[in-house]
Structure formats: C-alpha cells, structure tokens
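J.: pasting the sequence and the predicted model now:
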Amino acid sequence: MSKPILRTKKRHIIVHNNPKSPVSEAYRSLRTNIQFSSVDTRIQTIMVTSASPGEGKSTTAINLAATYAQAEHKVLLIDADLRKPSIHHTFLCSNRFGLTNWLTNSRPVSEVVVKTFVPNLYLLPSGAIAPNPSELLSSKKMSKLLEELKQEFDIIILDSPPVLAVTDAQIIASISDGVVMVADSGKVKIATAQKAKEKLEHVNAKILGVAINNIKRSSHDDYYYYYGET
C-alpha cells in the first residue's frame, strides 16, 4: 500500500473533525442501524447512492466509512463513481491510479489502495477515467476484487454514481450486500426517489434504508441525517 496521507486544514470529515456534533451522532446512528438491519446475513459491502446528483451521497459515504473506522473496524472506501470521481479531493490524494487501473491490469491492488489520515480507514480511488465504466464495473474482475478485499477489510463502502443518471449504480448494487440511499429533503421529489428505488429493486438490491439530509433543526444545526428502513 502507498504511504499515509498527511492531514491538512482542508480536510472536512465531520465525524473526524467534530465527533461530538449532532451530525456525527446521526452518522453513528446510521452505522448502528445498518449493523442491526440484518440478523442472518453479514453486511460487509455497502453501496451509497442517491437518485440524482448533488444530494450528498459522497459526503455520506465518507462519513459513514469514518464512523466504522472509529469503531475499530478496518474499513475500505471505494470511489466507484468512475465518471465523476471526487473522494480523492477530500483526502488530497492523487486519482492517477485506482480502481480502473486494477480492473485493466495496469496496477496491482497493493499500489492503488491508500492509507488515509483517519485511523483504520483506507481509500481506493476511482483511478484514470475510463471510456467504458459500465463494462468495467460489470466485469468478473470487479466481483472477484470485492471478494478478495472482503478477506482483508471488515467493511467496504462504495460510493456510486446516482441511480437515475447511469446504470452503474444498479451494477454495483447487484454485487453489494446492501444499499443506503441518500435523499436531500429540500431537493428530491417523492416520485424521483421512488423511481430510483424501483431501479435498485429490479436488480434485487438489498435496500437497507434512506439517509435524509438537509433537515433543518435549529439555527445552530443545519444538517441532520436520519436513517429509516424502506
């Protein structure tokens, strides 16, 4: 694995920077609800998505991964949005090599997984932009990679593209143990969220619940994340 990334003032992972805030507590509640959402089946790979862009799915994926890491789990966060990757910016790391490079045999996984400044949290960036993201994600190599990573990491969080934008989210959902949908309370329409849910159900995805953000509670606390089973 590559060398650790040094923390800088530009980092903003709320559960790491302000662990006692109400938002951080809500992320921990999300983690707890996921842990208890399935009694008979272990939830190890979790895809985080949304119906449309700009609803906070990447922020949720990052903070959810950090809460698992804080609970002493060895966690891998995968930027599986191969079209518009963004998570590497949060950790100030290069996106030159990552998931796409492994899938195209150009780099071994040990060279593309990065240790972050959050203890127990590792990152697999998306890598170089590929012309065929759907084909890469639906390949046997992608499924094989997840199975191999399950042997090394306790929890794997995958940030996917929005469900209604491209088919990538459905592909990733079909090989994940569970899905968390993120909804912006002030933006998403019920019909839009329902359509996204139906697309996920079409591939037999296990929807663990919905994280609703941008619910205003007071003048001092503008964001609150809530978990509820669908």
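T.: That came through, no problem.

J.: going forward, measure contacts between C-alpha atoms and count neighbours the same way
T.: Noted.

J.: mind listing the helices for this protein?
T.: With DSSP state H, the ranges of helices along the chain come out as 14-17, 22-35, 57-70, 87-90, 99-103, 109-112, 133-137, 140-150, 168-174, 190-202.

J.: distance to residue 76 for the ones you listed - can I get that in a markdown table?
T.: A markdown table is the format used below for the helices of the chain (distance: least, C-alpha to C-alpha, whole Å):
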| stretch | distance to residue 76 |
| --- | --- |
| helix 14-17 | 16 |
| helix 22-35 | 15 |
| helix 57-70 | 8 |
| helix 87-90 | 12 |
| helix 99-103 | 12 |
| helix 109-112 | 12 |
| helix 133-137 | 17 |
| helix 140-150 | 8 |
| helix 168-174 | 15 |
| helix 190-202 | 23 |
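
J.: looking at those helices, which is nearest to residue 209?
T.: Closest to residue 209 of those is helix 22-35 (C-alpha to C-alpha; 8.2 Å).

J.: what helices or strands is the closest one leaning on?
T.: Helix 22-35 sits against helix 14-17, helix 57-70, strand 226-228, with contacts defined as 3 or more C-alpha pairs under 8 Å, 6 or more residues apart in numbering; DSSP states H and E.

J.: returning to that earlier point: make a markdown table out of the helices of the chain and add mean neighbour count and distance to residue 78.
T.: Output for the helices of the chain, formatted as a markdown table (neighbours: other C-alpha atoms under 10 Å; distance: least, C-alpha to C-alpha, whole Å):
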| stretch | mean neighbour count | distance to residue 78 |
| --- | --- | --- |
| helix 14-17 | 17 | 18 |
| helix 22-35 | 19 | 17 |
| helix 57-70 | 24 | 9 |
| helix 87-90 | 17 | 9 |
| helix 99-103 | 23 | 8 |
| helix 109-112 | 17 | 11 |
| helix 133-137 | 18 | 12 |
| helix 140-150 | 14 | 10 |
| helix 168-174 | 25 | 11 |
| helix 190-202 | 15 | 19 |
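
J.: included below, for side-by-side comparison, is a second structure:
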Amino acid sequence: MFIRGHDVNIICLTGISEVKPTQNINIHYVNMDKNFRSFFRALFQVKKIIVALKPDIIHSHMFHANIFSRFIRMLIPAVPLICTAHNKNEGGNARMFCYRLSDFLASITTNVSKEAVQEFIARKATPKNKIVEIPNFINTNKFDFDINVRKKTRDAFNLKDSTAVLLAVGRLVEAKDYPNLLNAINHLILSKTSNCNDFILLIAGDGALRNKIIGFGLSIESCG
C-alpha cells in the first residue's frame, strides 16, 4: 500500500515492534495491558488516533486485533473494517463464537487459503458471503529464477552446485515452531541417507528466538 502511494499507519496494541518496516511508516504504540481498565483506555486512545488520521480503511490482523477493531467499529462506524485471519485455527470454540457474535461489525473478513476460509464458514465464524480468500504469495515478476543470482548466493555461502539448499523464511518467534523444523533437520542428518547427506538450511528472518535457534546445536547459516 505504501509503495502505491497510500498513507499507511500501524497501531501496535501491546509491546514494542521488534521488526519495523523499512519504509517511513508511523507506528503508534498503545501499550495495552491484559485487564479491562487498560482495554477500555486503549479503546479510546485508538479512537483518538483514528479520528485524527481520518483513514479510508481500517485493516486488522489476527484474533485479538480483529476483536479489538470490531469494538472500535462501534465507536467509529463510518470507517470500513477489514479483518484478516492467518490460519484455519485461530483458537477454540470460544474464539469462533466471538468472531460469530461480532461479525456484523466487520465489513469483510479475509483468510490466507481456501481451506482456512472453508473452516471459518464451517465453524460459523462468518457467513460465506462475508469472507474471501487472499492467499499469501510471492511476486514472481520480482522474485524469478536468475542463474547469476543463484551463483552469487551459492558463492557467498561457499556452496557447491550439487548442494541442496533448504530455505526457511519467517519471523523467529514461537508461533513459527522452528524447533520442530530443526528437529527434522537433525533427523535427516542422523539418518545418513545417501540422498540427504549434502544439504544446508538457510534461515532468513529475525526475532526474539534468534539466539536460541542459533544455539540449537546444529550448523545453521543465518542470512538475516
């Protein structure tokens, strides 16, 4: 959106962003705690921010922000609200009930796959006419195969052409379950299978678990 010339602001409900956007995007920190008093204080703090910004659209991501934004919609009903889920399972029945109960406050809900959309419909989190699939994707016009880039990258890591490269891209946080990936890599190493003896795992990402993952005990290449 920013690249297309739109004015983008981010509201962070809790904590401080560990990874910030490279573009000149304003981040508003609310510092909400997990209690009702802080919740209602945050509601009116965010309302004040939104009234000042006069946005054309509010776009929330994942359960807590989605529900919070629906409360905001009751205070500022004129601004359209897009709620985005990132999984077919954003919690148990209680969370699905919260989605269902507050669905009328969302203009539209999106999810990242057909399977996730169907799951939300099946669990009655939202009706089928109010949810659409917006899949995660890679811009293949920008990220296309390039033999020169391939050689440059392999040279940077001193890799042979025959070495299989496994790439994991994502934030280094608990939700991404990197220990499960590293255990699988360790299993491959210990199996000593002939077609699994020449590979490398590259991890592109940053986050709170960086040092823990680097100290896992495997020889891992971190590429940012």
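T.: Nice, I can see it. As the structure is a prediction and not an experimental result, all values here were calculated from the model.

J.: and the TM-score between them?
T.: TM-score of the superposed chains, computed with TM-score structural alignment, normalised by the length of the second structure, equals 0.38; 116 aligned residues with a C-alpha RMSD of 4.1 Å.

J.: out of the helices of the first structure, which comes closest to residue 159 of the first structure?
T.: helix 57-70 (6.0 Å).

J.: whatever helix or strand residue 203 of the second structure lives in: which residues count as buried?
T.: Using DSSP states H and E, the element containing residue 203 of the second structure is strand 199-204. By 16 or more other C-alpha atoms under 10 Å, the buried positions in strand 199-204 of the second structure come out as 199, 200, 201, 202, 203.

J.: isn't the second one up against residue 182?
T.: No. Using C-alpha atoms under 8 Å, residue 200 of the second structure makes no contact with residue 182, being 11.7 Å away.

J.: in contact with residue 43 of the second structure, which residues?
T.: Residues in contact with residue 43 of the second structure (C-alpha atoms under 8 Å, 6 or more residues apart in numbering) are 68, 71, 72.

J.: would you format those residues as CSV with neighbour count included?
T.: Formatted as CSV, the contacts of residue 43 of the second structure follow (neighbours: other C-alpha atoms under 10 Å):
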residue, neighbour count
68, 16
71, 17
72, 21
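
J.: in strands, which of those residues fall?
T.: Using DSSP state E, no member of the contacts of residue 43 of the second structure falls in strands.

J.: switch those over to a markdown table; also include distance to residue 119 of the second structure.
T.: Listed next are these as a markdown table, based on distance: C-alpha to C-alpha, whole Å:
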| residue | distance to residue 119 of the second structure |
| --- | --- |
| 68 | 22 |
| 71 | 24 |
| 72 | 26 |
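
J.: closest to residue 48 of the second structure among those residues?
T.: If you rank those by distance to residue 48 of the second structure using C-alpha to C-alpha, residue 72 comes first, at 10.5 Å.

J.: need the contact list for that closest one.
T.: Neighbour list for residue 72 of the second structure: 43, 46, 47 [criterion: C-alpha under 8 Å, 6+ apart].

J.: one more time with 10 Å
T.: The contact partners of residue 72 of the second structure, by C-alpha atoms under 10 Å, 6 or more residues apart in numbering, come to 42, 43, 44, 46, 47, 50, 58, 66, 79, 81, 105.

J.: which helix runs longest in the second structure?
T.: Max-length helix for the second structure by DSSP H is helix 36-53.

J.: by contact count, what packs against the helix or strand just after that helix?
T.: Next along the chain after helix 36-53 of the second structure, taking DSSP H and E as the criterion, comes strand 58-61. Applying 3 or more C-alpha pairs under 10 Å, 6 or more residues apart in numbering; DSSP states H and E, one finds that strand 58-61 of the second structure contacts strand 9-12, helix 63-75, strand 81-84, strand 108-111.

J.: dump the ones you listed to TSV, plus distance to residue 28 of the second structure.
T.: Shown next, in TSV, are these (distance: least, C-alpha to C-alpha, whole Å):
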stretch	distance to residue 28 of the second structure
strand 9-12	5
helix 63-75	14
strand 81-84	18
strand 108-111	24
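
J.: for residue 222 of the second structure, which of those is the nearest?
T.: Proximity to residue 222 of the second structure (C-alpha to C-alpha) singles out strand 9-12 among those, at 27.7 Å.

J.: tell me what the closest one is packed against?
T.: Using 3+ C-alpha pairs under 10 Å, 6+ apart: strand 9-12 of the second structure touches strand 26-29, helix 36-53, strand 58-61.

J.: one more time with 6 Å, if that's ok
T.: strand 26-29 (3 or more C-alpha pairs under 6 Å, 6 or more residues apart in numbering; DSSP states H and E).

J.: can you list contacts of the strand it packs on?
T.: Strand 26-29 of the second structure is contacted from outside by 9, 10, 11, 12, using C-alpha atoms under 6 Å, 6 or more residues apart in numbering.

J.: give me the neighbour count for the spatially closest residue to the third one that is not a sequence neighbour.
T.: So that's residue 11 of the second structure. Leaving aside its sequence neighbours, residue 11 of the second structure sits nearest to residue 28 (C-alpha to C-alpha, 6 or more residues apart in numbering; 4.7 Å). Residues lying near residue 28 of the second structure (other C-alpha atoms under 10 Å) number 14.

J.: that'll do, ta.
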